[in-house]
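Visitor: no sequence on this one, just coordinates:
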């Protein structure tokens, strides 16, 4: 049984289409005092329940709705409850890198488990170590195969290009996509100049006269993306394509992408991208579908098969 919160119902519906089952019926109401209530409209007794909810804007509402849905499912005697979180926004807060702060990634994990989730299914955590914050089984999907297939279809001679990691922390992800495309690999070495600013210092690899594929886990305000694209062009890149897992697109992101010297910016539908944002980039923005991948993972979890075989 698959149910959806309000953050990304479109993805949940597509997942159900691939599973050939109807999307479960539930209702979420918000009272004038900002309190929420969630109610299921069908029996969940002994069901294998999957609740799809991206932790996207408004994030606090998305988290609270997910917790209520998990708790309500457990109270309704569901046999097993899996929290399907395509985008786990608090994964950036994975360590105490400043005094007197919370490790919010761990806190949210604790809340999800306290609500009663038996397992978690997510995709491309910004910090993979967040996986370890959970004491329940976690299936961590990767969008690499979807991104690589898209780039191969978009650029026929993709094997002659170069996958560029925008920073050293993204090298592992970039290397995986480079391997799938059978093309070159490069990364940008950055230097922190202040608490809020990071400048590119050098490009390790060769992009001169080549098509460059910048890959990352997410785009928020697109500030770092602008730096990476401009630096690649200064280093002689012929064309630049961008592909990320999570297209959050907050603040000035749409305007920056519209003015970006790149052929295309692609992200998956782990986060719902409104049509007005797509239209606002003059055709540069495209959305890739990961519903088939989530559907296969949910099917394998339900039947007790391996999820890792989806990436072999």
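Guide: Ah, there it is. None of these values were measured; they are calculated from a predicted model.

Visitor: can we go C-alpha only for contacts and neighbour counts from here?
Guide: Will do.

Visitor: quick one, strands of the stretch 51-200 of the chain?
Guide: Secondary structure of the stretch 51-200 of the chain, counting by DSSP state E, counting those that start in this stretch: strands at 80-85, 119-123, 138-141, 162-165, 184-192, 198-204.

Visitor: list the helices and strands the fifth one packs on?
Guide: Packing partners of strand 184-192 (3 or more C-alpha pairs under 8 Å, 6 or more residues apart in numbering; DSSP states H and E): strand 162-165, helix 171-181, strand 198-204.

Visitor: picking that back up, any chance of the strands of the stretch 51-200 of the chain in TSV, plus mean neighbour count and distance to residue 28?
Guide: Shown next, in TSV, are those (neighbours: other C-alpha atoms under 10 Å; distance: least, C-alpha to C-alpha, whole Å):
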stretch	mean neighbour count	distance to residue 28
strand 80-85	24	17
strand 119-123	21	21
strand 138-141	18	26
strand 162-165	29	40
strand 184-192	19	44
strand 198-204	15	42
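
Visitor: on the three-state scheme, the residue most central in space within the chain is what?
Guide: Taking C-alpha atoms, centre = their mean, the centroid of the chain lies closest to residue 246, which sits 3.7 Å from it. State at residue 246, reduced to three classes by DSSP: H, G, I helix; E, B strand; the rest coil: strand.

Visitor: try this one side by side with the last:
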């Protein structure tokens, strides 16, 4: 599909530094300035959300950048209201760029009389007038099917692979990728395939939601450098326990790569005091000061891959090309150290 007009970006309050970084990256790629739409997204005294745009958007190809992270409900409402304002202002197309898709963990009925909140959120997004969604590492791939509009789900795995290959370049032969639970085996296998390593699994049994009763390791980790990979780190309880278990099984050291750093409650303190050598997050959720100050936490940027995906959507070219390291390497030039 030919480009309709210049791509225009608007950002909510969830992660403005990421939105600004995306705009800078797009400016670099295009050789022309791309800036965030001049708008205000604020709250009345009763916390109702109000959006006003100071630029004409009639006939424009609009990209709304907004993670639905904590506070999830406020950020989701900002996204919906921005989309409604754009639709009523005659934007040609509205794409929601949602680096972290909140409510994704509620993707099925886990027991009787519970909701499928991810489907409800998908319905709200479509009804608000959004015509396409761009996101990163959905908690469950089948959520794409909850939408009756196109959904482009990018993957952090190739970015993680590039970082692992740089950070552990002198000892890749001793690296093993570990899934912290059985449900994440597919994600771990994908990273292991990209870096050419073996795979192990931490099998956990929960006594109640959020409580892990027992954990066992499937696979040989003794003397190995373990790389745990998962999509979400919330309170970090499972991650820390899995690290302790791997160390008790003879692992040399343990690192973790997580797509979305929710980092609720005691998460940062737990990571800081844990046996984890390092935790690597993306900035799909704006890192707090505590996260940035933690000695064993690093943050990888998502602006390069998201900016290129936005440009590909705008120009009607392939987004799936961004699943490969060879395509991403030039985009991430300078992000990873060079010898």
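Guide: Thanks, I have it. Quantities reported herein were computed from a predicted structural model and do not represent experimental measurements.

Visitor: care to give me the TM-score?
Guide: With the length set by TM-score structural alignment, normalised by the length of structure 1, the two chains reach a TM-score of 0.97; 310 aligned residues with a C-alpha RMSD of 1.2 Å.

Visitor: related to what we said a few turns ago, how close does the corresponding residue of structure 2 for the residue nearest to the centre of structure 1 sit to residue 98 of structure 2?
Guide: If you follow residue 246 of structure 1 across to structure 2 using TM-score structural alignment, you land on residue 260. As judged by C-alpha to C-alpha, to the nearest Å, residue 260 of structure 2 and residue 98 of structure 2 stand 12 Å apart.

Visitor: which residues sit in contact with the aligned partner of residue 202 of structure 1 in structure 2?
Guide: The alignment partner of residue 202 of structure 1 in structure 2, by TM-score structural alignment, is residue 216. Residues near residue 216 of structure 2 by C-alpha atoms under 8 Å, 6 or more residues apart in numbering: 202, 203, 204, 245.

Visitor: could I get those in TSV, plus columns for distance to residue 132 of structure 2?
Guide: Below are the contacts of residue 216 of structure 2 laid out as TSV (distance: C-alpha to C-alpha, whole Å):
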residue	distance to residue 132 of structure 2
202	36
203	37
204	37
245	42
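
Visitor: show me which of the residues you listed is closest to residue 300 of structure 2.
Guide: residue 202 (25.0 Å; C-alpha to C-alpha).

Visitor: the closest one maps to what in structure 1?
Guide: Counting by TM-score structural alignment, residue 202 of structure 2 lines up with residue 188 in structure 1.

Visitor: contacts only, for the nearest residue to that match once chain neighbours are set aside.
Guide: If you skip the residues right next to it in sequence, residue 188 of structure 1 has residue 203 as its closest partner in space, 4.6 Å away by C-alpha to C-alpha, 6 or more residues apart in numbering. Taking C-alpha under 8 Å, 6+ apart, we find residue 203 of structure 1 in contact with 186, 187, 188, 189, 235.

Visitor: just send those residues back as JSON lines, with distance to residue 70 of structure 1 too.
Guide: Compiled in JSON lines, those are given as follows (distance: C-alpha to C-alpha, whole Å):
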{"residue": "186", "distance to residue 70 of structure 1": "43"}
{"residue": "187", "distance to residue 70 of structure 1": "41"}
{"residue": "188", "distance to residue 70 of structure 1": "42"}
{"residue": "189", "distance to residue 70 of structure 1": "42"}
{"residue": "235", "distance to residue 70 of structure 1": "50"}
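
Visitor: so which of the residues you listed is the closest to residue 96 of structure 1?
Guide: Using C-alpha to C-alpha, residue 189 comes nearest to residue 96 of structure 1 of those, at 23.9 Å.

Visitor: spatially nearest residue to that closest one (excluding sequence neighbours)?
Guide: In space, and not counting its chain neighbours, residue 189 of structure 1 is closest to residue 202: 5.2 Å by C-alpha to C-alpha, 6+ apart.

Visitor: can you lay out the strands of the stretch 51-200 of structure 1 as a markdown table showing distance to residue 5 of structure 1?
Guide: What follows is these, written out as a markdown table (distance: least, C-alpha to C-alpha, whole Å):
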| stretch | distance to residue 5 of structure 1 |
| --- | --- |
| strand 80-85 | 10 |
| strand 119-123 | 15 |
| strand 138-141 | 20 |
| strand 162-165 | 33 |
| strand 184-192 | 38 |
| strand 198-204 | 37 |
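
Visitor: contacts for stretch 263-277 of structure 2, please.
Guide: 233-237, 240, 243-244, 247, 253-256, 279, 290-291, 294-296.

Visitor: which of those count as buried?
Guide: Burial by neighbour count, judged by 16 or more other C-alpha atoms under 10 Å, picks out 233-237, 240, 243-244, 247, 253-256, 279, 291, 296 from these.

Visitor: restricted to helices, list those residues.
Guide: The helices, defined by DSSP state H, take in 237, 240, 243, 244, 247, 291 from these.

Visitor: just these now: which is nearest residue 178 of structure 2?
Guide: residue 243 (10.0 Å).
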